[in-house]
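*Asks:* One predicted model, sequence on top.
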Amino acid sequence: KNLGDPAPGMFSVEIDPDGSNQYIISWNKSVVYWGTGNWTGSSFPNMPELSPANTYPNTPYTYKFVNNDKETYFTYNVTDDRVLSRHAIGVSGQTQSLVWVESAQAWVLYFSQPKANCGVYGLCGVNSKCSGSALSSCSCLKGFSIRDPNSWNLGDQTAGCRRNVMLQCGSKSSAGGQQDRFYTIGSVKLPDKSQSIEATSIHSCKLACLSNCSCTAYSYNGTCSLWHSELMNLQDSTDGTMDSIYIRLAASELPNSRTKKWWIIGIIAGGFATLGLVVIVFYSLHGRRRISSMNHTDGSLITFKYSDLQILTKNFSERLGVGSFGSVFKGALPDTTAMAVKKLEGVRQGEKQFRAEVSTIGTIHHINLIQLLGFCSEGAKRLLVYEYMPNGSLDHHLFGSTGVSLSWSTRYQIAAGIAKGLAYLHEKCRDCIIHCDIKPQNILLDSSFTPKVADFGMAKLLGRDFSRVLTSMRGTIGYLAPEWISGEAITTKADVFSYGMMLFEIISGKRNGMHGGSFFPVLVARELVEGELHKLFGSESSDDMNLGELDRACKVACWCVQDSESSRPTMGEIVQILEGLVDVEMPPVPRYLQVLGQGVKSYEISSEMNQASN
């Protein structure tokens, strides 16, 4: 029920009572909010993480689903005695599988559904809002308070919230002669159980709600929707919908703008009398203080003026490099914190949309993702300010003549770190973010060679121009999944393919086409089958390598570049494999590698010659 009470709660898992061959999760035994999908004979479609042992990846579980005239049941067995696992549904309403990791002395989440907290029906109870991006998913609506604070604090918010002041419902005596009012909440997924009525405008929709004592809220998007009970399952929008809902509250719960009108006018008039003097003093001091106060201390994005960035970068005098979407320059904040400033090219979004997308990117924090410090949007100028990475990009260390030679251990940790960053973008963000341009140039290294994925979110910032810029950039084509060429829809598995192509280069320390006239991924795929991987590396290199890690990395890379995206693993699965939590089977040789090897090999050789001459 809650973290302090093991009694049954509102959420339950059961075989579908309607007769389908699947498991369902329901709220209060009445509302089904997730299902496994019907058993296929070997797996449940909506549970790819718990795939059977004879498919990719090789998990430590075997599964059996029995359905006959006498009984219906599902079992899973752990085939590896070293693996300790448990499966439960908790106060979050999510069904979860966890594996005990001895080295960390902790339970590590292996599988969870629904993925998003707000995908759980009734998680926050009535008269509350679920926000998937917040530290605490549930919050009471304005004018409401937590109904059961003790359970709420112990993780069970299903009791929801209660109204602070009862609605007046046409009675004006106790509200100072005022009707109930409405509080607006924008960009939401509307609650369940609305009633649609005919209304020609938002005003007539509002009046229809006010005229009915049981009406608790309304919404209007061309159709008037009314709610006549407590609000259930109100959520922040996650699919870009911009619906607004108007919550009915007693007049005393909202400020009375009419009675304060003349008071506000008086303050404004008085303010104008001193404003002239204040403005003169303010602007004389502000110019000096603004730049000195631009230190990144509380995690919020800094809004830079273009003139400020000119000063902080010494008029963009030190160029760090040219990326896919613009040039990057070094600068420093007043507290000497180094920063990298990217001048974006090809951005045609309006300022409002650009700021909205940048704000979303700025909320994403992970040790393996580059941190956005701030931005500038003035006229046609669009700039992004990032934390500075002293060890530059991964390609300099893998391919550059002046780069630091990376040990196998460092390269393997870099590969695992990149996978963790991408898994976070794909599976942990409020909205799934597909990077679309994974390559060594977009992996930056900090002072301790911790990898940071850069340029995520560019697809949204550039909009329609992204594909044109991406496919025309030198050095990108060898990492692109076949979906880009065939015109199929781009999913997270496109990033998985690019990661695989890059992983081959991390393994070898060379470009894929620079292996004595052979294409390295093809060599790996063939030698894996023969069990002769060590032949691809000199004795000096192989002595430095952990052969178990090498075998895992090569198999992962080959699985990542399979022709069919459904055969490729997720980034979360890749992390588990690289960390040794699950085994991986022998991959087939991808047909696409043969085709890609012919074109990319010559492309990369000419690209190397061009770069050497520049």
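*Replies:* Okay, I see it. As the structure is a prediction and not an experimental result, all values here were calculated from the model. Numbering: from 1, shown residues only.

*Asks:* contacts and neighbour counts: CA atoms only from here.
*Replies:* Noted.

*Asks:* In contact with the residue lying closest to residue 67 once chain neighbours are set aside: list those residues for me.
*Replies:* Spatial nearest neighbour of residue 67, excluding adjacent residues (Cα to Cα, 6 or more residues apart in numbering): residue 73 at 6.7 Å. Residue 73 makes contacts with 15, 65, 66, 67, as judged by Cα atoms under 8 Å, 6 or more residues apart in numbering.

*Asks:* Just the buried subset of those residues, written out for ChimeraX, thanks.
*Replies:* A single ChimeraX command is used to select the members of the contacts of residue 73 judged buried by 16 or more other Cα atoms under 10 Å:
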select :15,65
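
*Asks:* circling back: quick one: secondary structure of the residue nearest to residue 67?
*Replies:* Classification of residue 73 by DSSP: H, G, I helix; E, B strand; the rest coil places it in strand.

*Asks:* on that earlier part again, same list (the contacts of residue 73) but as CSV, adding distance to residue 592 and secondary structure.
*Replies:* Below are these laid out as CSV (distance: Cα to Cα, whole Å; DSSP: H, G, I helix; E, B strand; the rest coil):
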residue, distance to residue 592, secondary structure
15, 41, strand
65, 36, strand
66, 39, strand
67, 40, strand
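
*Asks:* got another, please set it beside the one above:
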Amino acid sequence: MGAKQIISCFSPILCFICFFINIRFSLGADSISSYQSLSGDKTIVSSGGNFQLGFFQPGNFSKYYIGIWFKKVSPQTIVWVANRHRSVTDKYSSELKVVDGNLVLFDETHTEVWSTNTKSHESYNVVAVLLDEGNLVLRNGSSNTTVWQSWDYPSDTYLPGGYIGEHKRANRKQILTSWKNSEDPTPGLYTLELDTLGNQFLIRRNRSQQIWTTGAWNGQIFTNIPEMTERRDSYFTYISNATSAYFTYTASITTRQIMDYNGQVKHLIWLPNEHKWSVIWSEPKTQCQVNASCGAYGVCNNISSPFCNCLPAFKSRFEKSWTLGDYSGGCERRMELKCSNVNTTSRSADIFQEHSYVKWPDNPQALSAVNSVGCKFNCLSNISCTAYAYYEKACFTWNGDLFNMQQLSVDDNSGRIIYIRVHSSEFPKNKMKNIYTVVGGSIATVLVFSCLLLIAIRRYKLGRATEIAKAAEGASITAKADVYSYGMMLFEFVSGRRNSEQTRDGKVNFFPASAANVIINGGDILTILDPILNRAADVEEVTNICRVACWCIQEDENVRPTMSQIVHILEGVLKVDMPPDPRGLQVFMDNEDDIVFFTDKPSSPDMRIQSNPSWASSLVEEQYINKKM
């Protein structure tokens, strides 16, 4: 029989054998040996059918990884990842195979992506086997000795039989490292590792900052995890000898421990009847106890979903990561603060936004201030200050980014109020909760003299100010007259309208008189506030402003404060006492039907020009007030 005939006869048999081997390999073989490879949708399954290894795609991206997952659990739950640092883009042209005694992953260009990197002396007889405990081992075929195993290089999951600790001779630690987010197995921020004393676990952030500890091991439980006593299906053991020190555990049910990407270590069990994982315990116990879990300017809330949100006027710094549950990048301002932009020419100001029932951020600085107004100005005058709070007659400020803010419930007595510095354009003027805002180095000074400048400009444009007439007659123009005008301006600032308004029936409503009556008689100060603000203001601030205004409009100019005194009051350096009743305003209260404002001297005794109440009040100190005959 010729060679061609022999080949022809054996060809069907060879094809059948190859087909059988391929089917056997793809339908549940637990190993990869030399001259075999795994690619595409092929997998290997442990002998007992508990675990499966193959390519997986964690998100809607062209990124594939070699991983191990529970075979009998759905949805897919990954317990180990080989190529965490580098993915492949095409699983069908990529290959996982044994080469020169190592298990190696090649990408579509046949570039090595990941390898076990062992130094086996029998490279031709090495096989990779997936065990039924979820451990992938590389064995020497002739001696059946293990030369490498995945449990020595855990990802984020700690399985029964696995271990966390240290191989002393190899100088190698077994550490759980979180995923970056729910769809990215790249190493994240958090690690779970054994401390140097070897009797407790630590959670670290960036491998440096310790954020939690299990407490010491007492032989049965960790002291900071009393929940361990409630279950008897998992048993931990601490082993320490000359070669290694580690914790391991056994379990009678399907279970796992993970270092979650949000900074908590969680112990979970599988509920087969409910087809879901159940968290038995997690540490730290609440998400908001994880240090900086929401990043800068993020607010944590244990009862909301998601548990992290950005402050108003802020946005997530990394939107993609935020949507995937990784909030560690925090938030950033939508609009840069005025004080931090040296090129700005806008006359807008930074303002403070009130937040109630919150746990304050870390690292407050205590300052001396007479009242909340002074506390606010202390912060405004410091370009690094991003927030302030006034509590129990003490002033607290924060510089730089704010971390670990937490939103509390309204019935939580530990909740406090804090004021966050934001750009004024974030909130329309008619919705601002703050009564006044200022900018610049000496904040109060800028406010005072800017207002006086506006008053002077308006007087100039109107051309009817009686100072002109007085000057023409040789009368002096005093600084206290400007103080009077400033007081009138403050009243308009509080009410949100002109001081003098004419009603439909022809009567005149003069706001300073009404406001002074409330202040002197101890009435509800917020009733005179601009109604658009809906009483959303600091009572002490409004009271101080109104008291200053009342002092400014006293009949006796000798008792009116100077502008420097006003600055010190608004800065909180000086206290402002209860002012006396500005008796000159009583004429407005007693004769509201008969008030006529004159803005110029009449050319004849019978000639009178009635002013427009919308602007006459700002010139009241220079107007003649007469009763109708």
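*Replies:* Thanks, I have it. As the structure is a prediction and not an experimental result, all values here were calculated from the model.

*Asks:* Give me the TM-score for this pair.
*Replies:* After superposition, the two chains reach a TM-score (TM-score structural alignment, normalised by the length of structure 1) of 0.39; 262 aligned residues with a Cα RMSD of 3.1 Å.

*Asks:* related to what we said a few turns ago, columns distance to residue 128 of structure 1 on top of the contacts of residue 73 of structure 1, output as TSV?
*Replies:* Compiled in TSV, these are given as follows (distance: Cα to Cα, whole Å):
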residue	distance to residue 128 of structure 1
15	30
65	39
66	41
67	41
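
*Asks:* Let me know the closest of the contacts of residue 73 of structure 1 to residue 528 of structure 1.
*Replies:* Using Cα to Cα, the shortest approach to residue 528 of structure 1 within these belongs to residue 65, at 34.0 Å.

*Asks:* Quick check: chain neighbours aside, which residue is closest to that closest one?
*Replies:* Counting by Cα to Cα, 6+ apart, residue 65 of structure 1 lies nearest to residue 74, which is 4.4 Å off, once chain neighbours are set aside.

*Asks:* if we can go back for a sec, and the residue nearest to residue 67 of structure 1, how close does it get to residue 62 of structure 1?
*Replies:* Taking Cα to Cα, to the nearest Å as the criterion, residue 73 of structure 1 is separated from residue 62 of structure 1 by 14 Å.

*Asks:* repeat for residue 372 of structure 1
*Replies:* Distance, residue 372 of structure 1 to residue 62 of structure 1, by Cα to Cα: 43 Å.

*Asks:* what's the answer for residue 280 of structure 1, then?
*Replies:* Where residue 62 of structure 1 is concerned, residue 280 of structure 1 sits at a distance of 75 Å (Cα to Cα).

*Asks:* same check, this time on residue 31 of structure 1
*Replies:* Counting by Cα to Cα, the gap from residue 31 of structure 1 to residue 62 of structure 1 is 30 Å.

*Asks:* Equivalent analysis for residue 525 of structure 1, please.
*Replies:* 27 Å.

*Asks:* Comparing the two, which residue is more hemmed in?
*Replies:* Higher neighbour count among residue 525 of structure 1 and residue 62: residue 525, with 22 against 18, using other Cα atoms under 10 Å.

*Asks:* What are the buried residues along the stretch of helix or strand residue 454 of structure 2 belongs to?
*Replies:* Using DSSP states H and E, residue 454 of structure 2 sits within helix 443-462. Neighbour counts over helix 443-462 of structure 2 (16+ other Cα under 10 Å) mark 443, 444, 445, 447, 448, 451, 452, 455, 458, 459 as buried.

*Asks:* for these, which one is nearest residue 544 of structure 2?
*Replies:* Checking these against residue 544 of structure 2 with Cα to Cα, the nearest one is residue 444 at 13.8 Å.
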